[in-house]
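S.K.: Need coordinates for the following:
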Amino acid sequence: MTQAFARRTQTEIFRAGASGTAPRIPTRWPSLLAAAERAMSPEAWAYVHGSSGLESTADANAEAFARWRIVPRVLRDVSDRELGVTLFGHRYPTPLLASPVGVLELVDRDADLAIARAAASWGVPVILSNQASIPMERVAAEGGGGPRWFQLYWSSSDELVASLVARAEGIGVDALVVTLDTQLLGWRPRDLDQAYLPFIHGMGIAQYTSDPVFRRLVAERMAAAPAPGAPRPRVTPAALRTLIGMTRRYPGRFAANLRSGEPRVAVETFLDVFSRSDLNWEDLPALRSLTSLPIVLKGIQHPDDARRALDAGMDGLIVSNHAGRQLDGAIASLDALPGVVAAVDGRAPVLFDSGVRGGADVFRAMALGAAAVCVGRPWVYGMSIAGEGGAREALRNLIAEFDLTLALSGHRSVAELSSDALVRD
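M.R.: Now for the predicted structure:
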């Protein structure tokens, strides 16, 4: 992506304003947050915006960016700029990737398709979530034809892992992203205070209910005798609403699903197989044997883990703390980035995730050694306000501000960026 993207974007906004058309979503971060909160249900806002514990990790992510100040250079020709990056042999027009965000139906019924299409319009790779509300095959067919990666949560079922990886290969993804920091669900007070976990309502499990291995696990569970003394759910109006909701979301005919009870069993099966808390380094060769795709480990924070991942044959890393949603008190991702980059020492690309709010944040992460930057909440907030168009605008705004930051700091391409462009405040 070249030729003054920022200037074109600003000109389009101002010309539209002269005709009385304002942007779909606010460009100021506080205004975007406020508008998104108004647009979402309390349960959706708690799930999307909430972080773990005291939310100190989310705060630390933002504070870490504020500690790095950009040092602009002047009298440099920045009239023509190149924003593109190359990852695993693929050239992308910007350094952005759309992070995997689960249970997007909380925000928009067609959200998984919407972000795929919005990202495709800018050539931004979308990392399809393992916890999607629409199966990956449908997104591949209807999602705009842009570049795709796939996020894998390592299930306790090895057969299910193999099936998900094979399906991801089948839809032509460029890379496999393995999220490692959610072997247990973090302590998230906003969700706990709502007593609301969307998965229990049958949300965000479309990759599972569309999977032949998972459907077989459900069938086996239905055929097995109930465990002696197994608790039976209380019949309450809320329980009935939950049952009806999960039944409507489940593939197949509503009446048949309601009679069979399969949707409820599928939710129980999902809760049992979703994560694997005994996962360790010795398991990586098994995943490597399943695919020739580049494997990128997401959730790396320590230099020793970075070195060990590469020694195990992994192809790339994403420095991430799950945007503060998992471990309260964890190191800010930006603070972890330089140490991981130094440990990798050019052996593989190191991507960045967590806490990005604007284009200047993208610039900082790239200057500190990130090969590309993953963003999630900004486009989710945009989508909550204005659907696919809002997500598209959020990505556009990030690209435009990054392009402008690149130019105003005296740089013409991401390849020119280094820590010399920053000073620690």
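
S.K.: C-alpha from now on. contacts and neighbour counts both.
M.R.: OK.

S.K.: for the stretch 1-150 of the chain, what spans make up the helices?
M.R.: Counting by DSSP state H, counting those that start in this stretch, one finds helices in the stretch 1-150 of the chain at the ranges 5-18, 29-39, 42-49, 56-66, 111-120, 136-142.

S.K.: out of these, deepest packed?
M.R.: Each of the helices of the stretch 1-150 of the chain was scored by mean neighbour count; the highest is helix 111-120, a mean of 26, by mean count of other Cα atoms under 10 Å.

S.K.: who's in contact with it?
M.R.: 98, 104-105, 125-126, 128, 132-134, 139, 142-147, 383, 387-389, 391-392, 395 (Cα atoms under 8 Å, 6 or more residues apart in numbering).

S.K.: To Thr242, which of the helices of the stretch 1-150 of the chain lies closest?
M.R.: Put simply, out of these the one that sits nearest Thr242 is helix 42-49, at 14.0 Å, with distance taken as Cα to Cα.

S.K.: coming back round to it: list buried residues within the contacts of helix 111-120.
M.R.: When those are checked for burial by 16 or more other Cα atoms under 10 Å, the buried set is 98, 104-105, 125-126, 128, 132-134, 139, 143-144, 146-147, 383, 387-389, 391-392, 395.

S.K.: In strands, which of the residues you listed fall?
M.R.: When strands are assigned by DSSP state E, the members of the buried ones among the contacts of helix 111-120 inside them are Ala98, Val126, Leu128.

S.K.: Quick check: the first one touching Val126?
M.R.: I take that to be Ala98. Yes - using Cα atoms under 8 Å, Ala98 makes contact with Val126 at a distance of 4.7 Å.

S.K.: ok so, going back, same list (the helices of the stretch 1-150 of the chain) but as JSON lines, adding distance to Val423.
M.R.: As requested, these are exported to JSON lines (distance: least, Cα to Cα, whole Å):
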{"stretch": "helix 5-18", "distance to Val423": "25"}
{"stretch": "helix 29-39", "distance to Val423": "24"}
{"stretch": "helix 42-49", "distance to Val423": "30"}
{"stretch": "helix 56-66", "distance to Val423": "11"}
{"stretch": "helix 111-120", "distance to Val423": "32"}
{"stretch": "helix 136-142", "distance to Val423": "42"}
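
S.K.: end-to-end on stretch 75-91?
M.R.: End-to-end distance for stretch 75-91, by Cα to Cα, to the nearest Å: 30 Å.

S.K.: how about this one, so we can line them up?
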Amino acid sequence: MVPGGRAREVERGARDVLDPVHFDYLAGGAGDERTLTGNEDAFARRRLVPRVLRGPGPVDLSTDLPGVRLAAPVVVAPTAFHRLAHRDGEAATAAGVAAAGGLLTVSTMATTAVEGIAATGAALWFQLYVQPDRAFTAALVARAEAAGCRALVLTVDSPVRGRHGRDERHGFTELPPGVVCENLRAADGRVRDLVVDPDLGWDAVAWLRGRTTLPVLVKGVLHPADARLAVEHGVDGIVVSNHGGRQLDGAVSTLDALPAVVEAVAGRVPVLLDGGVRSGVDALVALALGADAVMLGRPVLWGLALGGADGVRAVLEDLTDELAHAMALVGAHRPADLTPDLVTVP
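M.R.: I've put the predicted structure just below:
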């Protein structure tokens, strides 16, 4: 089955075909899931105030981001364990992204090695956890660069792992047999455990820059003071993210955090929004409030579960088509034409 239409329909379809334990891992959030639901609720609160008689002409969604020019300002977010959703895992996701002309952010916790994902021809970024074993982290960076990834996305919101109530209720602590995190496979063939570094500081950006020529974005910024620090430390982009509601329950929604971060950055580097985007209209709202692009996470997994590569392609094409249609209706020709005055909270 190849999905189409609304994100909720695709999610319901994925729930029907996935193991309930695996669905809950992919769908769930931290604690009581207030932040998980809050990300979507923040979009639901917004309304559009379209302009008329502006003759926008054909809509042009093309967007420049670190290391890549995209046909639309939509990036597939890093998510773990795609083989829980489909037997071909991240290889199928990447094939679908390539067919849609998009960009995939490969997770450190992917169940397909970055080299295999790159073989699909998809444009890639690589999401990185800096681990206490810096030599192993540096080797992983080298693998991502050699595979052709165009930027590194440093996750900075995980000094400890989030607590997921659904997983605890299911007792879900291990991946199925034969499913492992291939990017954590060491030179000796052993798959290492991910160890997050609780002492990670801003010096990690300089350390990372000393080991790669790739652009470096930081993902997990919510506070405007951290956005200013990120720019001061030389990052090439910022992703406003609360880890999809999977880390700190009760954290501010990403859409609510976005305007202050955009103001703090003041156009010096691109700002992306991750969390709660479920439609092209949602993407339009985020762009109008200052994001240069949005990241799309769970809907891609639901498309993968239902239709493999074709499902991923369909989800991305549906969303970008809706974005272009909505832009025409608010009187915008390019993403740069979208401004905060087009969005209100009744």
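
S.K.: So for Asp174 of structure 1, which of the helices of the stretch 1-150 of structure 1 sits nearest?
M.R.: That would be, of the helices of the stretch 1-150 of structure 1 and by Cα to Cα, helix 136-142, which comes in at 12.4 Å.

S.K.: And the closest one, what does it pack against?
M.R.: Packed against helix 136-142 of structure 1, as judged by 3 or more Cα pairs under 8 Å, 6 or more residues apart in numbering; DSSP states H and E, are the following elements: helix 111-120.

S.K.: wait, what's in contact with Asp274 of structure 2?
M.R.: So Asp274 of structure 2 contacts Ala77, Val239, Val240, Ser241, Asn242, His243, Gly244, Thr254, Val294, Met295, Leu296, Gly297 (Cα under 8 Å, 6+ apart).

S.K.: swap in Ala123 of structure 2?
M.R.: Residues touching Ala123 of structure 2, when contacts are defined by Cα under 8 Å, 6+ apart, comprise Val68, Ala98, Gly102, Leu103, Leu104, Cys149, Arg150.

S.K.: so which of those persist in structure 1?
M.R.: Among the contacts of Ala123 of structure 2, the contacts conserved in structure 1 (both residues aligned by TM-score structural alignment, their matches' Cα atoms under 8 Å) are Ala98, Gly102, Leu103, Leu104, Cys149, Arg150.

S.K.: ok, which stretches of the stretch 301-425 of structure 1 are strands?
M.R.: With DSSP state E, counting those that start in this stretch as the criterion, the stretch 301-425 of structure 1 has strands at 316-319, 350-353, 372-375, 422-424.

S.K.: cool, the stretch 151-300 of structure 1 as well?
M.R.: Along the stretch 151-300 of structure 1, counting by DSSP E, counting those that start in this stretch, strands occupy 176-179, 295-300.

S.K.: circling back: identify whichever of the helices of the stretch 1-150 of structure 1 lies nearest to Asp305 of structure 1.
M.R.: helix 56-66 (19.8 Å).

S.K.: how big's the offset between the lengthiest helix in structure 2 and structure 1?
M.R.: What stands out as the longest helix in structure 2, according to DSSP state H, is helix 298-330. Between helix 298-330 of structure 2 and the corresponding residues of structure 1, superposition yields a mean separation of 0.9 Å, by mean Cα distance after the TM-score superposition for structure 1.

S.K.: Identify the residue range in structure 1 corresponding to that helix.
M.R.: Per the alignment by TM-score structural alignment, helix 298-330 of structure 2 matches residues 377-409 in structure 1.

S.K.: Please apply the same query to stretch 23-43 of structure 2.
M.R.: Under TM-score structural alignment, the alignment places stretch 23-43 of structure 2 onto residues 45-65 of structure 1.

S.K.: got the contact list for that stretch?
M.R.: Outside of stretch 45-65 of structure 1, the residues that reach it under the criterion Cα under 8 Å, 6+ apart are 37, 186-191, 194, 321, 323-335, 354-356, 361, 364, 377.

S.K.: If any of the residues you listed are buried, give me the ChimeraX selection for them.
M.R.: Buried members of the contacts of stretch 45-65 of structure 1 can be picked out in ChimeraX with the line below, counting by 16+ other Cα under 10 Å:
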select :37,186,187,188,189,190,191,321,323,324,325,326,327,328,329,331,332,333,334,335,354,355,356,361,364,377
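
S.K.: What does Val141 of structure 2 correspond to in structure 1?
M.R.: By TM-score structural alignment, Val141 of structure 2 lines up with Val165 in structure 1.

S.K.: Surely its match touches Leu293?
M.R.: No - with contacts defined as Cα under 8 Å, Val165 of structure 1 does not count as touching Leu293, sitting 9.3 Å away.

S.K.: shared neighbours, those two?
M.R.: Residues touching both Val165 of structure 1 and Leu293 comprise Leu176, with contact defined as Cα under 8 Å, 6+ apart.

S.K.: Spell out for me which residue occupies the centre of structure 2.
M.R.: Ala77 (2.0 Å; Cα atoms, centre = their mean).

S.K.: mind listing what that residue touches?
M.R.: Leu104, Thr105, Val106, Asp274, Met295, Leu296, Gly297.

S.K.: Pick out whichever of those residues sits closest to Val345 of structure 2.
M.R.: Looking at the contacts of Ala77 of structure 2 and their distance to Val345 of structure 2, the nearest is Asp274, at 20.3 Å (Cα to Cα).

S.K.: Trace that closest one over to structure 1, please.
M.R.: Counting by TM-score structural alignment, which is the criterion used here, Asp274 of structure 2 corresponds to Asp353 in structure 1.

S.K.: Please report the distance of that match from Arg190 of structure 1.
M.R.: As defined by Cα to Cα, Asp353 of structure 1 lies at a distance of 22 Å from Arg190 of structure 1.

S.K.: next one: Gly89 of structure 1
M.R.: In this structure, Gly89 of structure 1 lies at 41 Å from Arg190 of structure 1, with Cα to Cα as the measure.
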